[in-house]
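*Asks:* this is the structure alone, sequence omitted:
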């Protein structure tokens, strides 16, 4: 059985690509088995977002981190599936909180079913992920629990304004470190752990994963402003409609140039049902120096992720991880 997700990296060493695609196929098989349920409705709702596809960045990272060591055994495959189940579960909850209608180009679970079903299916998937991790030992359970706490803490802080005594950009990056970076860090940590890497390599790859997660989210923030409908597959301006201040917006607010008065008025307005206002704000943002500043910042985070790999012996897997860090930002910068 082939995986619907193939190695998303250009120029991979053929043996690395083959191992990665084989691992992804095994992860996908386990994911489908895990979202299955004796109740047809629960099985359908649990598999709703899985069937929509996705980049599978977290399983890819787990598998590549394992290749830095001895490669992927059944524990690595299980760990990769567990982090993806955790990610999928978080998406069900995110869509309810965001009142989203679409996810990965398909109707969201809350739109397809209802909010209560989406929340409960998310809880079911979190439980499913924990059940997979329970077979990997006490340390893995502890890591999973602490990751989950960080995810929730990051989401809570993301929904609250930056405290007046904190720098808004630093606060936002801290939110991303927990909300997005924590699970991607765990994906790398699990791969390295169960791939037989030593403690130093595990720590380096964990920090690499956390920085990769921050860069990944910052690139998404840029795409939300700079993408064009029908080109990237994203609907631009979603964050503006939801009143979310991402890095480019925070940098605009920090600069506060006199010529930004109109843009700042739009950013302070309720744009949830104002498509003309969203379009104007996007046009002004795309021309603002804050966009290039945000791109430079994003490239810098990706470069820091790559620097974590410097102490590791050169290998095809390390080279692939270096390429992965570049690829997550290349789509936006």
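*Replies:* Happy to help now that I have it. This one's a predicted model, so the numbers in the text were calculated from it and none came from an experiment.
*Asks:* going forward, measure contacts between C-alpha atoms and count neighbours the same way
*Replies:* Will do.
*Asks:* so which bits of the host helix or strand of residue 283 are buried?
*Replies:* Per DSSP states H and E: residue 283 is located in helix 275-286. For helix 275-286, the neighbour count (16 or more other C-alpha atoms under 10 Å) marks 277, 278, 279, 281, 282, 285, 286 as buried.
*Asks:* test my guess that residue 169 contacts residue 249.
*Replies:* No. With contacts counted by C-alpha atoms under 8 Å, residue 169 stays clear of residue 249, the gap being 9.9 Å.
*Asks:* more crowded one of those two?
*Replies:* Taking other C-alpha atoms under 10 Å, residue 169 and residue 249 do not tie; residue 249 has more neighbours (23 against 18).
*Asks:* residues touching the most centrally placed residue in the chain, list them.
*Replies:* With distances taken as C-alpha atoms, centre = their mean, residue 180 lies nearest the centre of the chain, 5.3 Å away. Counting by C-alpha atoms under 8 Å, 6 or more residues apart in numbering, residue 180 touches 151, 210, 213, 214, 217.
*Asks:* and the third one, how many neighbours does it have?
*Replies:* For residue 213, the tally of surrounding residues (other C-alpha under 10 Å) stands at 29.
*Asks:* that one should be in a helix, yeah?
*Replies:* Yes. Assessed by DSSP: H, G, I helix; E, B strand; the rest coil, residue 213 belongs to a helix.
*Asks:* so it touches residue 178, yeah?
*Replies:* No. Under the criterion of C-alpha under 8 Å, residue 213 is not in contact with residue 178, lying 9.3 Å apart.
*Asks:* which residues touch stretch 204-217?
*Replies:* 61, 65, 173, 176-177, 180-189, 192, 298-299, 301-302, 304-306, 308-309, 325, 328-329.
*Asks:* restricted to helices, list these.
*Replies:* Among the contacts of stretch 204-217, the residues falling in helices (DSSP state H) are 61, 65, 173, 176, 182-189, 192, 298-299, 301-302, 304-306, 325, 328-329.
*Asks:* in terms of helices and strands, where is the residue nearest to residue 175 when sequence neighbours are not counted?
*Replies:* Leaving aside its sequence neighbours, residue 175 sits nearest to residue 154 (C-alpha to C-alpha, 6 or more residues apart in numbering; 4.9 Å). Per DSSP H and E, residue 154 falls inside helix 138-158.
*Asks:* buried ones in that helix?
*Replies:* Neighbour counts over helix 138-158 (16+ other C-alpha under 10 Å) mark 140, 141, 143, 144, 147, 148, 150, 151, 154, 155, 157, 158 as buried.
*Asks:* this is the comparison structure:
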């Protein structure tokens, strides 16, 4: 499973359409990640920010604003704020998960230390709120601050639900809305708000970002068991080794016989794993058609994202955003 040239086209089209805006966002990011008194802050931030990420979340903010006819450059401030929130959560997540690789490179906590990662993440959160305030739009501040709280809540929920074999698909969805979809939906909704779109368009773009984010996370969870390190930017099987109850495993557990349930209890519930267990997990996931079922869920959420765009203005970016929803799930083909 991986990406090919045709799959990449929607993301390339979005990057091209938003090139001038993204150049302004990147300039602003470099300016605001600086610190006169603590040089480690730009060192740690640059390691992640300049690691070749697609900048998908800030591009969603820019696209939503342009789609709605923005008349000023406040969407640039918002896009930079969204990227800082995302980067801060990645720094914190890698500490919590004890990750060693991110976007194909060693994580910041591995190169520096956990304290640096956490504190630099805190700094970036603060910077993001400064940028929000500069928009002068209280509604935007509510959207992004609520999203920040939801992200943290989702991560804490995942801590309690991750190794609990009683975790349901509903709980999984709540976790995903927190850790991933909340920032997608906030990015698109805030872009619409700062552009002065009416309430129905704001809601439509919220729904688009929400569904796109859920599809995105489900795809990531499936790829963890069937992708490649170069495709997903981390080690294949990390979710299994970190005992995360992602959607494919939740589906497999729901259909498990006694022997399979005992396997999941040992490896996920108790964390007693050996080198052969990942291959066994793959065998069970395929036997129970869990990966295919998760793929189908991702496609359904992608379709919901595309349907939400019907209520948005007729603009070339609307088609690009629709194709982007296809791109997210096409990573599985």
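*Replies:* Now that the structure is in, tell me what you want to look at. Fair warning: this is a prediction, and the values are worked out from it, not measured in the lab.
*Asks:* related to what we said a few turns ago, ok, so of the buried residues of helix 275-286 of the first structure, who is nearest residue 255 of the first structure?
*Replies:* Proximity of the buried residues of helix 275-286 of the first structure to residue 255 of the first structure was ranked by C-alpha to C-alpha; the top entry is residue 285 with 12.8 Å.
*Asks:* what sits against the closest one?
*Replies:* For residue 285 of the first structure, the contacting residues are 225, 248, 249, 263, 291, by C-alpha under 8 Å, 6+ apart.
*Asks:* again, but for residue 10 of the first structure
*Replies:* So residue 10 of the first structure contacts residue 323 (C-alpha under 8 Å, 6+ apart).
*Asks:* go with 10 Å
*Replies:* By C-alpha atoms under 10 Å, 6 or more residues apart in numbering, the residues touching residue 10 of the first structure are 17, 320, 323, 324, 327.
*Asks:* what's the answer for residue 141 of the second structure, then?
*Replies:* Per C-alpha under 10 Å, 6+ apart, neighbours of residue 141 of the second structure: 78, 129, 130, 131, 132, 133, 134, 135, 147, 190.
*Asks:* what's the closest non-adjacent residue to the second one?
*Replies:* So that's residue 129 of the second structure. Per C-alpha to C-alpha, 6+ apart, closest to residue 129 of the second structure is residue 81, 7.0 Å.
*Asks:* compared with the first structure, how much does the helix or strand encompassing that neighbour deviate?
*Replies:* Element membership for residue 81 of the second structure, per DSSP H and E: helix 74-97. Here the mean offset of helix 74-97 of the second structure against the first structure after fitting is 0.5 Å, by mean C-alpha distance after the TM-score superposition for the first structure.
*Asks:* if I look at the closest residue in space to residue 245 of the second structure that isn't next to it in sequence, how far off is residue 270 of the second structure?
*Replies:* Excluding the flanking residues, the one nearest residue 245 of the second structure by C-alpha to C-alpha, 6+ apart is residue 162, at 5.0 Å. Plainly put, residue 162 of the second structure is 11 Å away from residue 270 of the second structure if you go by C-alpha to C-alpha, to the nearest Å.
*Asks:* with neighbour numbers in mind, choose between those two.
*Replies:* residue 162 (22 against 13).
*Asks:* got a list of what the more buried one touches?
*Replies:* When contacts are counted by C-alpha under 10 Å, 6+ apart, residue 162 of the second structure touches 155, 156, 172, 175, 239, 242, 243, 244, 245, 246, 268, 269.
*Asks:* with distance to residue 110 of the second structure added, can I get those residues in TSV?
*Replies:* Below are these laid out as TSV (distance: C-alpha to C-alpha, whole Å):
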residue	distance to residue 110 of the second structure
155	21
156	22
172	28
175	26
239	18
242	16
243	20
244	21
245	24
246	25
268	24
269	26
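*Asks:* just the buried members of those residues?
*Replies:* Here, 16+ other C-alpha under 10 Å leaves 155, 172, 175, 239, 242, 243, 244, 245, 246, 268, 269 buried among these.
*Asks:* buried residues of the helix holding residue 81 of the second structure, list them for me.
*Replies:* Using 16+ other C-alpha under 10 Å as the test for burial, helix 74-97 of the second structure gives 74-95.
*Asks:* with stretch 98-109 of the first structure instead?
*Replies:* Quick answer for stretch 98-109 of the first structure (16+ other C-alpha under 10 Å): 100, 103, 107, 108, 109.
*Asks:* excluding sequence neighbours, find me the nearest residue to the fourth one.
*Replies:* With C-alpha to C-alpha, 6+ apart as the measure, residue 102 is the residue that lies nearest to residue 108 of the first structure, at 4.7 Å, once sequence neighbours are left out.
*Asks:* what sits against the alignment partner in the second structure of the one you found?
*Replies:* Correspondence of residue 102 of the first structure to the second structure, assessed by TM-score structural alignment: residue 101. Going by C-alpha under 10 Å, 6+ apart, residue 101 of the second structure touches 94, 107, 108, 109, 110, 229, 233, 234, 235, 238.
*Asks:* which of those fall within helices?
*Replies:* Using DSSP H, these in helices are 94, 108, 109, 110, 229, 238.
*Asks:* secondary structure element for whatever residue of the second structure lines up with residue 27 of the first structure?
*Replies:* Superposed on the second structure with TM-score structural alignment, residue 27 of the first structure falls opposite residue 25. Per DSSP H and E: residue 25 of the second structure is located in helix 19-32.
*Asks:* again, but for residue 317 of the first structure
*Replies:* Per DSSP H and E, residue 317 of the first structure falls inside helix 316-330.
*Asks:* list the buried residues for that helix?
*Replies:* 316-329.
*Asks:* just to revisit the earlier point, tell me how far the match of residue 102 of the first structure lies from residue 285 of the second structure.
*Replies:* With distances taken as C-alpha to C-alpha, residue 101 of the second structure is found 25 Å from residue 285 of the second structure.
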